[in-house]
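Participant: Model the following, please.
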Amino acid sequence: MNVHSIESFGTHDGPGVRMVVFLQGCKLKCLYCHNPDTIDTAGGKAYRIDELVNMAVKMKPYFGKKGGVTVSGGEPLLQSRSLVPFFKKLKEADIHTNIDTNGRVLNHFTEELLDEYADLVMLDIKHMTEAGYNYITGRKNKETTFKFAKHREASGKKMWLRYVLIPEITNTPELLHDMGRYFKDYKTIEKIELQPYHKLGVHKWDALGWEYQLKDARENTKEDINAAVEILKNYFKEVKVN
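Facilitator: Just a heads-up that it's a prediction; the model follows:
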């Protein structure tokens, strides 16, 4: 697999303590991306699957009952074909598996992962409108993400949603209610995690020579965040602010 970086003892990428494998490459170019160096598919370092499995097995004593391995990115499902044997071996070693994804890839290998080998999926919802999705990601067809969510729901396996709060862009009462109404009947969603907008990755955009287009976007106030939580509590079992 083509790997950007590996984090030991991650605590914000799924339940418990986790080994987080950030894969290289993404087809989206989200305006707020705080790891833009993971976007280019030509970067990264090649790892053999057995190498990564051995690393995870060595870390297993630290995972406890809840922890395990998360693949993130970039967009990890661009390498879904390699993830199938990787996750299969992790499951054979009794290690919890999690995918952090934007839901743009739904092929045979992804479906196998969703149905058989991914204990958890964290699905990033970019926007509830096509225009908003296109503005944030630079891509069209937001429905790919929702088709992905429907497939995971049909599998009956656990899913968390993730959503970046940007005042006036994604954090409006109308959009939050729309998202809540859309997902309110899903049985597999355990929680939604809110990521308040920040500008911590701007220096990475500068280093790549890319223009950061959300310079004028403001960060959320405590009142903004609290108001979003109060709306979403009407629709989801748990609302967590990261």
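
Participant: hey, let's count contacts and neighbours off CA atoms from now on
Facilitator: Noted.

Participant: which residues of the chain fall in helices?
Facilitator: In chain order, the chain shows helices spanning 49-63, 80-92, 108-112, 130-137, 143-155, 173-183, 202-208, 222-232, with DSSP state H as the criterion.

Participant: ok and the last one relative to helix 173-183, angle-wise?
Facilitator: To tie it back to what came earlier, the one meant is helix 222-232. Helix 222-232 and helix 173-183 meet at an angle of 30 degrees, taking axes from the mean of the first three to the mean of the last three CA atoms, to 10 degrees as the criterion.

Participant: Against which helices or strands is helix 222-232 packed?
Facilitator: The helices and strands touching helix 222-232, judged by 3 or more CA pairs under 8 Å, 6 or more residues apart in numbering; DSSP states H and E, are helix 173-183.

Participant: Flag every buried residue along the helix it packs on.
Facilitator: When neighbours are counted by 16 or more other CA atoms under 10 Å, the buried residues of helix 173-183 are found to be 175-177, 179-180, 183.

Participant: tell me the contacts of residue 22?
Facilitator: By CA atoms under 8 Å, 6 or more residues apart in numbering, the residues touching residue 22 are 3-7, 71-74, 76.

Participant: out of those, which one sits closest to residue 132?
Facilitator: residue 74 (20.5 Å; CA to CA).

Participant: quick one: that closest one and residue 161, what's the gap?
Facilitator: Computed with CA to CA, to the nearest Å, the distance linking residue 74 and residue 161 is 17 Å.

Participant: and if you look at residue 92?
Facilitator: For residue 92, the distance to residue 161 equals 27 Å [CA to CA].

Participant: one more to line up against the first:
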Amino acid sequence: MTAHVARTGRIHSWDLSTGVDGPGTRFVLFLSGCPLRCQYCANPDTWYMRDGRATTVDEVVGEIERYADFLTAAGGGVTLSGGEPLLQPAFTGEVLHRCRRLGLHTALDTSGYLGVRASDEMLADTSLVLLDVKSFDAPTYRDLTGAALAPTLAFATRLDRLGVPVRIRYVLVPDRTDDEEAVEGLAAFAAGLRNVQQIDVLPFHKLGAAKYEALGIPFPLRDTPSPEPALTERVRGQFQAHGLRAV
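Facilitator: This is a model prediction of the structure:
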């Protein structure tokens, strides 16, 4: 086995959360840098690695150790998010490995666009992947993110082959990701995988709008409303009709 060595990475911040970043109460580490520019991104302040704070794995794990007993008792663990944690694969892999050595549940929150950078060794240290699928329609995906859909689907298939548990996260944006045919396509794709635990249908919100204003960046979806409850239930129902747990 390849020896693990302490590495330096760039992080935005960390926080404790419950219910949205994996099971139980989580220590969520937000890494800096992301190759996508999602129109509904709530964290534009994590886009560039240069804006993050340089830190070592030892520093991060030392902070996590302070909460280890509490996280375990709360049925939680550690989630690496961002930004995009796979933009810093060596740092991400080492943090995941050290957390697993502490006996903690680990989650990787990723778009999957850089899935090829996740080694099998890293994924063996990952208890759960929170896979953000922006759309199942390739042109819509590119319009929303500026990138291609195919790498995410390839990563999802690889995770299934490796038996790594997955929760698919789907942000529901009116007139962009609510197309019935596209949702049906994703539902059928997910139902064909053996490792999908559930689908998180996440209604679009504007909680990050103030960050765009502070950064002097136009918010692309400023005039887009949050989805009506009936639309959210329709989309959840489409996933459930394929035998998937959708929340």
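
Participant: What does the superposition give as a TM-score?
Facilitator: Once superposed, the chains reach a TM-score of 0.94 (TM-score structural alignment, normalised by the length of the first structure), with 238 aligned residues with a CA RMSD of 1.4 Å.

Participant: Looking at residue 92 and residue 161 of the first structure, which is more packed in?
Facilitator: When neighbours are counted by other CA atoms under 10 Å, residue 161 comes out ahead of the other of residue 92 of the first structure and residue 161, with 21 against 8.

Participant: how far away is the more buried one from residue 125 of the first structure?
Facilitator: With the distance defined as CA to CA, residue 161 of the first structure ends up 7 Å from residue 125 of the first structure.

Participant: Centroid-nearest residue for the second structure?
Facilitator: Nearest residue to the geometric centre of the second structure (CA atoms, centre = their mean): residue 109, 2.7 Å.

Participant: Just tell me what it corresponds to in the first structure.
Facilitator: Taking TM-score structural alignment, residue 109 of the second structure has residue 100 as its aligned residue in the first structure.

Participant: show me what contacts its match?
Facilitator: With contacts defined as CA under 8 Å, 6+ apart, the neighbours of residue 100 of the first structure are 13, 70-73, 75-76, 121-124.

Participant: Now residue 240 of the first structure: closest residue in space that isn't a chain neighbour?
Facilitator: Among residues not flanking residue 240 of the first structure along the chain, residue 193 sits closest, at 4.8 Å (CA to CA, 6 or more residues apart in numbering).

Participant: The one you found contacts residue 163, doesn't it?
Facilitator: Yes. Contact criterion CA atoms under 8 Å: residue 193 of the first structure and residue 163 qualify, at 6.4 Å.

Participant: and residue 237 of the second structure, what pairs with it in the first structure?
Facilitator: Residue 237 of the second structure maps onto residue 230 of the first structure when the alignment is built from TM-score structural alignment.

Participant: repeat for residue 226 of the second structure
Facilitator: Checking with TM-score structural alignment, residue 226 of the second structure has residue 219 as its match.

Participant: one step back: how about the helices of the first structure in TSV, adding distance to residue 37 of the first structure?
Facilitator: Output for the helices of the first structure, formatted as TSV (distance: least, CA to CA, whole Å):
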stretch	distance to residue 37 of the first structure
helix 49-63	21
helix 80-92	20
helix 108-112	24
helix 130-137	16
helix 143-155	23
helix 173-183	29
helix 202-208	7
helix 222-232	28
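
Participant: can you tell which of those is closest to residue 38 of the first structure?
Facilitator: Among the helices of the first structure, if distance is taken as CA to CA, the winner is helix 202-208, at 10.6 Å.

Participant: what's the closest one aligned against in the second structure?
Facilitator: Under TM-score structural alignment, the match for helix 202-208 of the first structure in the second structure covers residues 209-215.

Participant: Return the residues in contact with residue 220 of the first structure.
Facilitator: Taking CA under 8 Å, 6+ apart, we find residue 220 of the first structure in contact with 165-167, 196-197.

Participant: Widest-spaced pair of those?
Facilitator: Greatest spacing in the contacts of residue 220 of the first structure, by CA to CA: 167 and 196 (9.1 Å).

Participant: what's the overlap in contacts for those two?
Facilitator: Listed as contacting both residue 167 of the first structure and residue 196 by CA under 8 Å, 6+ apart are 219-220.

Participant: Aligned to residue 169 of the second structure, what sits in the first structure?
Facilitator: Under the alignment (TM-score structural alignment), residue 169 of the second structure pairs with residue 162 in the first structure.

Participant: where's its match relative to residue 227 of the first structure, distance?
Facilitator: Where residue 227 of the first structure is concerned, residue 162 of the first structure sits at a distance of 17 Å (CA to CA).

Participant: swap in residue 179 of the first structure?
Facilitator: In this structure, residue 179 of the first structure and residue 227 of the first structure are 15 Å apart, going by CA to CA.

Participant: still on that earlier bit, how many other residues sit next to the match of residue 226 of the second structure?
Facilitator: 14.

Participant: Please identify the nearest residue in space to it, excluding sequence neighbours.
Facilitator: Counting by CA to CA, 6+ apart, the nearest residue to residue 219 of the first structure once its immediate chain neighbours are dropped is residue 197, at 5.7 Å.

Participant: For the one you found, the count of nearby residues, please.
Facilitator: For residue 197 of the first structure, using other CA under 10 Å, the count is 18.

Participant: Show me how far the match of helix 202-208 of the first structure is from its chain's centre.
Facilitator: 22 Å (CA atoms, centre = their mean, to the nearest Å).

Participant: can you list contacts of it?
Facilitator: Contact partners of stretch 209-215 of the second structure, identified using CA under 8 Å, 6+ apart, comprise 42-45, 218-219, 222.

Participant: go again using 7 Å as the cut-off
Facilitator: Under the contact criterion CA atoms under 7 Å, 6 or more residues apart in numbering, stretch 209-215 of the second structure has outside partners 44, 218-219.

Participant: ok, and the most crowded of the residues you listed?
Facilitator: Highest count within these by other CA under 10 Å belongs to residue 44, 22 neighbours.

Participant: Alignment lookup: that residue to the first structure.
Facilitator: With TM-score structural alignment as the criterion, residue 44 of the second structure matches residue 36.

Participant: if I look at its match, how far off is residue 203 of the first structure?
Facilitator: From residue 36 of the first structure to residue 203 of the first structure the distance is 10 Å (CA to CA).

Participant: among the helices of the first structure, which is nearest residue 26 of the first structure?
Facilitator: With respect to residue 26 of the first structure, and counting by CA to CA, the nearest of these is helix 130-137 at 10.7 Å.
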